[in-house]
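Colleague: Need coordinates for the below:
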Amino acid sequence: MPVLDSQDDSNQHAVTQNTQALSSAPELRVAVFSGNYNYVRDGANLTLNRLVAYLERQGIPVRVYSPTTATPAFEPAGTLISVPSIPLPRRAEYRIALGMPRAVKEDLARFRPTLLHLSAPDLLGFSALKQARRLGIPAVASFHTRFETYLKYYGLEWLSPVVLRRMRRFYHQCAQTYAPCACTAESLLNEGLARNIRIWSRGVDRRQFHPGRRDWGWRQSLGIGPDEVVLLFVGRLVLEKGLDVLAALSEGLGQRRVPHKVMIVGEGPERQYMEQRLPGAIFTGFLGGDDLARAYASSDIFINPSTTEAFGNVTLEAMASGLPAICADATGSKSLVVQGTSGYLITPSSIEGYTDRTQELIQDGILRRHMGAAGRKLSAQYDWDKVMETLVGHYREVLSLHATGGARTATAHSASVRILR
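Modeller: Below is the predicted model of the structure:
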């Protein structure tokens, strides 16, 4: 595998020595801290739930601490301990954890973790870092969301320096930071947000997300003609997903008199805005499981204009379903889409670029099929069990370093991104 910004030889030798000391590391017992584990369904918390389920199958003790609500989006994997929280202003479907009260600290102590896995630089995450120091155990963090990129969508760009400083302070205190793909890892490293970075990729169930799930009868029930080309968007209907770009793309195609149909899968606070911008679009609401797989396979081109993704689970699901992908040339999708082979990466601000490439694929069915087949083939690289096995290997490396007194040295001197899938 390639190495980005390699460590010096002495540091690499130290890592090798510590890896050989795995047998002296303590039992792996993982406490996961999340700002949103199951009260809203999105790629980040679905991934954390999948991780917890995997750890339990491997017989690794795990416990989760997160805000909860009376109306969760799905049943949580593992044992979930609720922490106090309040609704997020202007986005009440999300909640802000208020730190870690004594009862939660006592529960954590009884669980006796040997490693803390933190998923967000929020109050709960910083509180967990303090507990890691108090308990004398290492903490690691996974990077799921480009929080700093959200601010421009809500008129809060002036807060960006503050948020970046906070993120830097958080991730620099962690023994390892897990980025979901190489481009996100490079961005974190170049911006100085994290130092000791490993890749924790994502996977896809290629048996569920499969071109064979295309359903002509379902398309017809939605009023889609047999020759109509369907542009698919999947995600929460929130501004930071690039909804304005999606709307402008469809409007641009309309001005060029290019026939197409837009299908939007998902729910969120901006649904009314999108219904006004795209009155001819199909809004399915939230879909999951086989219904979601059918929606992917029954569409023709996948559109993901988001610039805030750390990975892009929906892009990978679309690829596995045999769709060519037209995505923003930004962290996340650009590690998945091979330009000109499985789709196109577009300069985020270029509506003309989105419109040109989408028109090309609408009008060239052979190219659509070739790109879709290429995406399906590329998706085979992303196997969930292998992804989780790699992460557990990272965990054990941290425990080994900690047991031999090397964790602090490795964190202080490492500026590496090792591409490990």
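Colleague: only C-alpha atoms for contact and neighbour calcs from this point on.
Modeller: Noted.
Colleague: Spell out, range by range, the strands that occur in the stretch 101-250 of the chain.
Modeller: Assigned by DSSP state E, counting those that start in this stretch, the strands in the stretch 101-250 of the chain fall at 115-118, 139-142, 176-179, 197-199, 230-234.
Colleague: Using a markdown table, lay out those together with distance to Gly268.
Modeller: Shown next, in a markdown table, are these (distance: least, C-alpha to C-alpha, whole Å):
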| stretch | distance to Gly268 |
| --- | --- |
| strand 115-118 | 26 |
| strand 139-142 | 25 |
| strand 176-179 | 26 |
| strand 197-199 | 30 |
| strand 230-234 | 12 |
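Colleague: and Asp107, which of those is closest to it?
Modeller: Proximity to Asp107 (C-alpha to C-alpha) singles out strand 115-118 among the strands of the stretch 101-250 of the chain, at 13.7 Å.
Colleague: and the closest one, what does it pack onto?
Modeller: Secondary-structure packing of strand 115-118 (3 or more C-alpha pairs under 8 Å, 6 or more residues apart in numbering; DSSP states H and E): strand 30-33, helix 123-135, strand 139-142.
Colleague: and the ones you listed as JSON lines, adding mean neighbour count?
Modeller: Listed next are those as JSON lines, based on neighbours: other C-alpha atoms under 10 Å:
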{"stretch": "strand 30-33", "mean neighbour count": "24"}
{"stretch": "helix 123-135", "mean neighbour count": "18"}
{"stretch": "strand 139-142", "mean neighbour count": "26"}
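Colleague: Can you check which of those gets nearest to Ala97?
Modeller: Nearest of the helices and strands packed on strand 115-118 to Ala97, taken as C-alpha to C-alpha: helix 123-135 at 5.8 Å.
Colleague: Which strands and helices lie in contact with the closest one?
Modeller: Using 3+ C-alpha pairs under 8 Å, 6+ apart, helix 123-135 sits against strand 30-33, strand 91-97, strand 115-118.
Colleague: Output the ones you listed in a markdown table, with distance to Tyr273 appended to each entry.
Modeller: Listed next are the helices and strands packed on helix 123-135 as a markdown table, based on distance: least, C-alpha to C-alpha, whole Å:
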| stretch | distance to Tyr273 |
| --- | --- |
| strand 30-33 | 34 |
| strand 91-97 | 15 |
| strand 115-118 | 34 |
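Colleague: looking at those strands, which is closest to Val104?
Modeller: Closest of the helices and strands packed on helix 123-135 to Val104 is strand 30-33, at 11.3 Å (criterion: C-alpha to C-alpha).
Colleague: Here is the second sequence; please produce its structure so I can put it next to the first one:
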Amino acid sequence: MQTSTPPLRTARMGARGKIPTPTPARRTTSTSYISGYKNRFQNFIKHLREMGDEVLVVTTHKGAPEEFHGAKVIGSWSFPCPLYQNVPLSLALSPRIFSEVNKFKPDIIHATSPGIMVLGALAISKMISVPMVMSYHTHLPAYIPRYNLNWLLEPTWSFIRCLHRSADLTLVPSVAIAEDFETAKVVPANRIRLWNKGVDSESFHTKYRRHEMRVRLSGGEPEKPLVIHVGRFGREKNLDFLKRVMERLPGARIAFVGDGPYRSELEKMFTGMPAVFTGMLQGEELSQAYASGDVFAMPSESETLGQVVLESMASGVPVVAARAGGIPDIIPKDKEGKTSFLFTPGDLDECVRKIEQLLSSKDLRETIGMAAREEMEKCDWRTASKKIRNEHYSTAISYWRKKMGKTNQTSLFQDSSVAALSN
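Modeller: So this is what the prediction gives:
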């Protein structure tokens, strides 16, 4: 196998979020849906394109652009998820989409899981005989208890096992998810790889701190201590915990930046409290919102990674987050209290104590914020993308070759193309 890596053709298919597309063809997420993994794929596709790869993207039809960073985007008819109306779903298995992917001749298909579009990706990968990589981004087993649907837990794990055992390689965003997969016997450990974390440390930076934005976030009281939370508002995010936190922080204010199905309930919950809901912010406004707070509070216990934590730390704002899911991958034990703080899930006293510690000392906030910023400067999207392209895709193709009994040992990426699908 040659050491240099020629351009590759990738197909990606997905159902939520406007996603940039590299040479591989991929199914992405719909443009109207906001999530951490949408951000992850946007950066991944951007860097694949910069490396000279061809990418085809299949996504849900609503708001889909014609191209992203030079990658062709194909919109697939979608419908709202019955349990989560603002999440579009699509099988993406029409003759038109099959024809487009087949004509593209990808070397690999990259699908996001869980969802239903991944089923279409699997079918197409079998029909055109190409390797399949699945990346896992929404930890449904952690969501289920929040919706009082515990009877769905084992069927959900069974569905996840069925999906990922059909893939040649599984990518996960954190060590915690890899461990959950091993415990649940989803796939053997040698077929799991870590998708290294990354953050855009230029777009999220201390330089974006603005007095005007702080006035907006604080409801006109910029001199007051300001807690911020950025994200998608869903019941599974444990945001009601923040009401109990703020009741213990007299004089402090909280700003919620984002949107989601739980927003109206959250606004009712915080009626009469010093809380501001900005709605969705993007671009420089979002950068300013991150950088203009004092502390970022993250109560979710179900994050596969926690992209907003990375973005807050890159903005120089210390985080106080639940020690759960993928968050400890961002704030490991040896960095706790140095780059940000973690608290035991559900421990209100510990959470409040650590937020108070930061709010009461500007010097401590600045010291930890600076250390957090320095740590995030090491988390480069291009490096993470190159690792997937050059190592993980190669591994998947090697596994597939062995499974198919192929012995051709020429470069895996010579004149190659990748197709990816995701919900």
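Colleague: Next, the TM-score between them, please.
Modeller: The TM-score (TM-score structural alignment, normalised by the length of the first structure) is 0.84; 384 aligned residues with a C-alpha RMSD of 2.6 Å.
Colleague: on that earlier part again, and the strands of the stretch 101-250 of the first structure: which comes nearest Lys261 of the first structure?
Modeller: For the strands of the stretch 101-250 of the first structure, proximity to Lys261 of the first structure was assessed by C-alpha to C-alpha; strand 230-234 is nearest, at 4.8 Å.
Colleague: mind listing what's buried in that closest one?
Modeller: Val230, Leu231, Leu232, Phe233, Val234 (16 or more other C-alpha atoms under 10 Å).
Colleague: The third one and Phe302 touch, don't they?
Modeller: Which is Leu232 of the first structure. Yes. Between Leu232 of the first structure and Phe302 there is a contact at 4.9 Å, judged by C-alpha atoms under 8 Å.
Colleague: counterpart of Ile128 of the second structure in the first structure?
Modeller: Using TM-score structural alignment, the partner of Ile128 of the second structure in the first structure is Leu135.
Colleague: go on, Ser78 of the second structure?
Modeller: With TM-score structural alignment as the criterion, Ser78 of the second structure matches Ser85.
Colleague: Tyr147 of the second structure too?
Modeller: Using TM-score structural alignment, Tyr147 of the second structure lines up with Tyr154 in the first structure.
Colleague: count of residues packed around its match?
Modeller: Using other C-alpha atoms under 10 Å, Tyr154 of the first structure has 10 neighbouring residues.
Colleague: Could you pull up the residues touching it?
Modeller: By C-alpha atoms under 8 Å, 6 or more residues apart in numbering, the contact list for Tyr154 of the first structure is empty.
Colleague: Same check on the one 3 residues further on?
Modeller: Neighbour list for Glu157 of the first structure: Leu151 [criterion: C-alpha under 8 Å, 6+ apart].
Colleague: distance of it from Thr347 of the first structure?
Modeller: Distance, Glu157 of the first structure to Thr347 of the first structure, using C-alpha to C-alpha, to the nearest Å: 21 Å.
Colleague: likewise Asp205 of the first structure?
Modeller: Applying C-alpha to C-alpha to Asp205 of the first structure and Thr347 of the first structure gives a distance of 30 Å.
Colleague: same thing with Tyr296 of the first structure?
Modeller: 24 Å.
Colleague: So for those two, which residue has more residues nearby?
Modeller: Neighbours were counted for Tyr296 of the first structure and for Thr347 using other C-alpha under 10 Å; Tyr296 has more, 32 against 16.
Colleague: Secondary structure element for the more buried one, which one?
Modeller: Taking DSSP states H and E as the definition, Tyr296 of the first structure sits inside helix 289-297.
Colleague: And the contacts of the helix or strand just after that helix?
Modeller: Using DSSP H and E, the helix or strand that follows helix 289-297 of the first structure in sequence is strand 301-304. Applying C-alpha under 8 Å, 6+ apart, the contact partners of strand 301-304 of the first structure are 229-234, 241-242, 246, 315, 318, 323-328, 361, 368.
Colleague: which secondary structure elements does the helix or strand that strand 301-304 of the first structure is followed by contact?
Modeller: Later in the chain than strand 301-304 of the first structure, the nearest helix or strand by DSSP H and E is helix 313-320. Packed against helix 313-320 of the first structure by the contact rule (3+ C-alpha pairs under 8 Å, 6+ apart) you find helix 289-297, strand 301-304, strand 325-328, helix 365-378.
Colleague: So Met213 of the second structure is in contact with Gln288, correct?
Modeller: Yes. The pair Met213 of the second structure and Gln288 qualifies as a contact (C-alpha under 8 Å) at a distance of 6.5 Å.
Colleague: So between the two, which is more surrounded?
Modeller: In terms of neighbours (other C-alpha under 10 Å), Gln288 is the more surrounded of Met213 of the second structure and Gln288; the figures are 25 against 20.
Colleague: What sits closest to that one if chain neighbours are left out?
Modeller: Distance criterion C-alpha to C-alpha, 6 or more residues apart in numbering; nearest residue to Gln288 of the second structure, sequence neighbours excluded, is Tyr208 at 4.8 Å.
Colleague: That neighbour -> the first structure?
Modeller: Match for Tyr208 of the second structure (TM-score structural alignment): Arg213.
Colleague: for Thr59 of the second structure, same thing?
Modeller: Match for Thr59 of the second structure (TM-score structural alignment): Ser66.
Colleague: Distance of its match relative to Ala31 of the first structure?
Modeller: 11 Å.
Colleague: Tyr54 of the first structure: which of the strands of the stretch 101-250 of the first structure is closest?
Modeller: Of all those, strand 115-118 comes closest under C-alpha to C-alpha, at 14.6 Å.
Colleague: Output the residue interval of the second structure matched by that closest one.
Modeller: Residues 108-111 of the second structure are matched to strand 115-118 of the first structure when aligned by TM-score structural alignment.
Colleague: Identify the residues contacting the matching stretch?
Modeller: 9-14, 24-27, 117-118, 121, 125, 130-135, 393, 397, 417-422.
Colleague: Likewise for stretch 82-100 of the second structure?
Modeller: Outside stretch 82-100 of the second structure, the residues that reach it (C-alpha under 8 Å, 6+ apart) are 13, 15-16, 30, 33, 58-60, 74, 76-81, 115-121, 123-124, 260-261, 423.
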